[in-house]
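Student: here are the coordinates; sequence isn't available:
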């Protein structure tokens, strides 16, 4: 199934180099236009499916991770993928349940399943165990679990996985290229494999550029505590960090917002936080939001809904990587990024894509290879 999904978009993908960016408006516009060509749009993805339509009564439901569908994280990105798929495949019936706490996972899944959807999307690593149980109990529902790894999946359950360590590596290379103090930081969420992959990938990417750089890292007990993330970022800045990466939902977003407002460079995650956390350039500190490490959650949701619509849905792991454009980075927008830094970041991305650069991170648990990782 994974190969079929990749072939759907292979004709659409172009690996054009990002144009060099600089601080004047004309060159920034050129850079943004070039980087946008490396991002397959949902409209292009729809065209690739050849106009197939869902049967009458086809229904898609979604249960979010803790948060909302407009929270600027992968909840929102997954929702955008569902909405785009509904429009593309003429799906008339959709529903969303927003999760307030971990204690609500089981009840929310049961409520959503009671509506007899054809597809039920669940978002986040933490809801994965409940999703597996629900999939086993409801074999007639096709489950799409974003960020959910299991050793085995039933035939009606696809676990969408990402090589977050590759996205973190790119962010780290960017941070190290920008840092003047030799100290950078990253505000993480809960210490689970996707977050560990981001944080360790960030460290590895930074040290690929500058082996002597100091990388400050912190995990948090919640993905939904922007005040704590802001406090972490301010502490990092006090310790000399001049670039902060946020990889922890609203907690991480709180961190990069505080960092940017304080004058440090900031790097977002999951989707382009220039348009979410920084309100399209209208929020304070927007000029310091350098880029975002993007996980194309929207594409993964869209594609797997498409598989269900055409009755080719098959359980298993579906992994998005730099190579298949499921992991990438956002345009630099208002940030004053030099042509040299832009070229370095693109060189790193291309190296990850063709295999000439390796992260040194285990794709299963996010630990460094050789340090008792699951890959050793």
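Tutor: In hand now; what should we look at? Because the structure is predicted, anything quoted here is derived from the model rather than measured. Residues are numbered from 1 along each chain as shown.
Student: hey, let's count contacts and neighbours off CA atoms from now on
Tutor: Will do.
Student: So residue 269, which state does it fall into?
Tutor: Recorded secondary structure, residue 269: strand (DSSP: H, G, I helix; E, B strand; the rest coil).
Student: That one against residue 296, yeah?
Tutor: No - counting by CA atoms under 8 Å, residue 269 does not reach residue 296; the two are 10.7 Å apart.
Student: Need the nearest residue in space to residue 136, chain neighbours excluded.
Tutor: residue 154 (6.9 Å; CA to CA, 6 or more residues apart in numbering).
Student: so which strand or helix has that neighbour?
Tutor: For residue 154, there is no helix or strand it lies in under DSSP states H and E.
Student: That one: how many residues sit nearby?
Tutor: By other CA atoms under 10 Å, 15 other residues sit near residue 154.
Student: Residue 145 - that's part of a strand, no?
Tutor: Yes - with three-state DSSP as the criterion, residue 145 is located in a strand.
Student: quick one: contacts for it?
Tutor: By CA atoms under 8 Å, 6 or more residues apart in numbering, residue 145 lies in contact with 121, 122, 123, 124, 128, 131, 157, 158, 159, 160.
Student: try residue 196
Tutor: 365, 366, 367.
Student: Run a quick neighbour tally on the last one.
Tutor: Looking back up the chat, that one is residue 367. Applying other CA under 10 Å, we find 23 residues neighbouring residue 367.
Student: Quickly note the distance from it to residue 65.
Tutor: From residue 367 across to residue 65, the span is 24 Å (CA to CA, to the nearest Å).
Student: swap in residue 53?
Tutor: To residue 65, residue 53 is 29 Å away according to CA to CA.
Student: The two: which has the busier surroundings?
Tutor: Neighbours per residue (other CA under 10 Å) separate residue 53 from residue 65, with residue 65 holding more: 25 against 17.
Student: ok but the more buried one is inside a strand, no?
Tutor: Yes - read with three-state DSSP, residue 65 is one of the residues of a strand.
Student: ok, it touching residue 123?
Tutor: Yes - the pair residue 65 and residue 123 passes the contact test of CA under 8 Å, sitting 5.1 Å apart.
Student: let's bring in a second model and compare:
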């Protein structure tokens, strides 16, 4: 009987010990799961930092671009503009993107998509989007837009128009063409005849004739910016007719001009960007239209909160246009003549025509692609 009571007592004590141990273990686990005061402080700091990062992310400017039908890799106009945006992304901390337009019918849908994405600025590459930008700017008055080579929308409060003095750069390559030609015959392939695009022709022909009044300039309007085959066919015909230097202002169409020069062993002059890399033995220079500089300048103004509405013009005096730095195929005397012409333009001693009326007043009816 005593033995039985003792056994029961031992068993009861064992249960109590086990219960206490389990309780103690449970309490210890709770303590481990509860952050200390120091942990809580660190956690709060981490949360604040994350919130700060999120705020910074939401305030980053978003800039998007719509290409014309030449596409982002047209090795010309669109590519130059995209280069400017990429530089802005790297140096100014903005977020950039683009949509390509396979046809003109894509302009509206591309711009609508970029509006829906909440971009702070939408850049349209080229005057062909002028009507689309006008409609979008009026439909979305709080959305900022920019367009290259169009000033018809300058009165809209949310549109910035980037214009260039492409006639000045074209004058310089006209000097080059006249001096490099051995036949006194040169050519010019235009992408499309418009007041803006014709400025390339006015400057080029003026540069040729001022340098060599006896030179003849053969002209062709491809009426397309993405038809390399048409550009090639036009250049081949010019070379067949005796021209030995052909300048193009035709976007992707001009790639055909350069291809023809390679095949024919003749000279080509590029446009918009330094196109010497496309044919190092044939592209003697390029009339650079610095869309990259203009786009970067525009975005930089936005980051500073400056006004960007209206016409902003980029010429030789502010880094908007120039002759390409690649001049490996040019003799020293040609380079010197080009620099002389450049200095005179900057000084106002040479006024390069930019309209048909100005051109005709000095040179007569020798350039007309209307």
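Tutor: Good, I have the coordinates. What you are looking at is a predicted structure, and each value in this text was computed from that prediction instead of being measured.
Student: about what we covered before: what residues are shared contacts of residue 65 and residue 123 of the first structure?
Tutor: residue 75.
Student: mind checking which helix or strand the counterpart of residue 171 of the second structure in the first structure is in?
Tutor: Matched to the first structure by TM-score structural alignment, residue 171 of the second structure sits across from residue 169. Following DSSP H and E, one finds residue 169 of the first structure within helix 164-178.
Student: next one: residue 246 of the first structure
Tutor: According to DSSP H and E, residue 246 of the first structure maps onto strand 243-247.
Student: Let me know the next secondary structure element after that strand.
Tutor: Immediately after strand 243-247 of the first structure, counting by DSSP H and E, sits helix 249-261.
Student: tell me which element residue 294 of the first structure is part of?
Tutor: Applying DSSP H and E as the criterion places residue 294 of the first structure in strand 289-295.
Student: Provide the aligned range in the second structure for that strand.
Tutor: So strand 289-295 of the first structure sits over residues 283-289 in the second structure, by TM-score structural alignment.
Student: The matching stretch vs the first structure, average offset?
Tutor: Superposed on the first structure, stretch 283-289 of the second structure shows a mean distance to its aligned partners of 0.6 Å (mean CA distance after the TM-score superposition for the first structure).
Student: Residue 104 of the first structure: what secondary structure?
Tutor: With three-state DSSP as the basis, residue 104 of the first structure sits in helix.
Student: returning to what we had before: among residue 269 and residue 296 of the first structure, which residue is more densely surrounded?
Tutor: residue 269 (29 against 23).
Student: In the second structure, what residue corresponds to the more buried one?
Tutor: Match for residue 269 of the first structure (TM-score structural alignment): residue 271.
Student: What is the three-state secondary structure of the aligned residue in the first structure for residue 63 of the second structure?
Tutor: Alignment note (TM-score structural alignment): residue 63 of the second structure maps to residue 60 of the first structure. Secondary structure for residue 60 of the first structure, judged by three-state DSSP, is strand.
Student: Assess the claim that residue 60 of the first structure and residue 93 are in contact.
Tutor: Yes - the criterion here is CA under 8 Å, and residue 60 of the first structure meets it with residue 93 at 6.5 Å.
Student: tell me the contacts of residue 139 of the second structure?
Tutor: Counting by CA under 8 Å, 6+ apart, residue 139 of the second structure has no contacts.
Student: and what of the one 5 residues further on?
Tutor: For residue 144 of the second structure, the contacting residues are 120, 121, 122, 137, 158, 159, by CA under 8 Å, 6+ apart.
Student: at 6 Å instead, please
Tutor: Applying CA atoms under 6 Å, 6 or more residues apart in numbering to residue 144 of the second structure gives the contacts 121, 158.
Student: To which residue of the first structure is it aligned?
Tutor: In the first structure, the residue matched to residue 144 of the second structure (TM-score structural alignment) is residue 142.
Student: coming back round to it: format the contacts of residue 196 of the first structure as TSV; extra columns: distance to residue 234 of the first structure and secondary structure.
Tutor: Below are the contacts of residue 196 of the first structure laid out as TSV (distance: CA to CA, whole Å; DSSP: H, G, I helix; E, B strand; the rest coil):
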residue	distance to residue 234 of the first structure	secondary structure
365	29	coil
366	26	coil
367	27	coil
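Student: what do we get in the second structure for residue 218 of the first structure?
Tutor: Using TM-score structural alignment, residue 218 of the first structure pairs with residue 220 in the second structure.
Student: Please apply the same query to residue 340 of the first structure.
Tutor: By TM-score structural alignment, residue 340 of the first structure lines up with residue 333.
Student: Burial check on its match, number of neighbours?
Tutor: Neighbours of residue 333 of the second structure using other CA under 10 Å come to 10.
Student: Now name the helix or strand holding it.
Tutor: Assessed by DSSP H and E, residue 333 of the second structure sits inside helix 332-347.
Student: Pull out the buried residues from that helix.
Tutor: Burial within helix 332-347 of the second structure, assessed by neighbour count using 16 or more other CA atoms under 10 Å, is assigned to 334, 337, 338, 341, 342, 345.
Student: and what of stretch 220-239 of the second structure?
Tutor: For stretch 220-239 of the second structure, burial by neighbour count (16+ other CA under 10 Å) applies to 220-232, 234-236, 238-239.
Student: Likewise for stretch 78-91 of the first structure?
Tutor: Quick answer for stretch 78-91 of the first structure (16+ other CA under 10 Å): 78-86, 88-91.
Student: What is the neighbour count of residue 365 of the second structure?
Tutor: As a burial measure, residue 365 of the second structure scores 11 neighbours (other CA under 10 Å).
Student: so how far is residue 205 of the second structure from it?
Tutor: For residue 365 of the second structure, the distance to residue 205 of the second structure equals 11 Å [CA to CA].
Student: Equivalent analysis for residue 228 of the second structure, please.
Tutor: 23 Å.
Student: cool, and residue 108 of the second structure?
Tutor: On the measure of CA to CA, residue 108 of the second structure and residue 205 of the second structure end up 36 Å apart.
Student: Looking at these two, which is more packed in?
Tutor: Between residue 108 of the second structure and residue 205, residue 205 has the larger neighbour count (other CA under 10 Å), namely 33 against 17.
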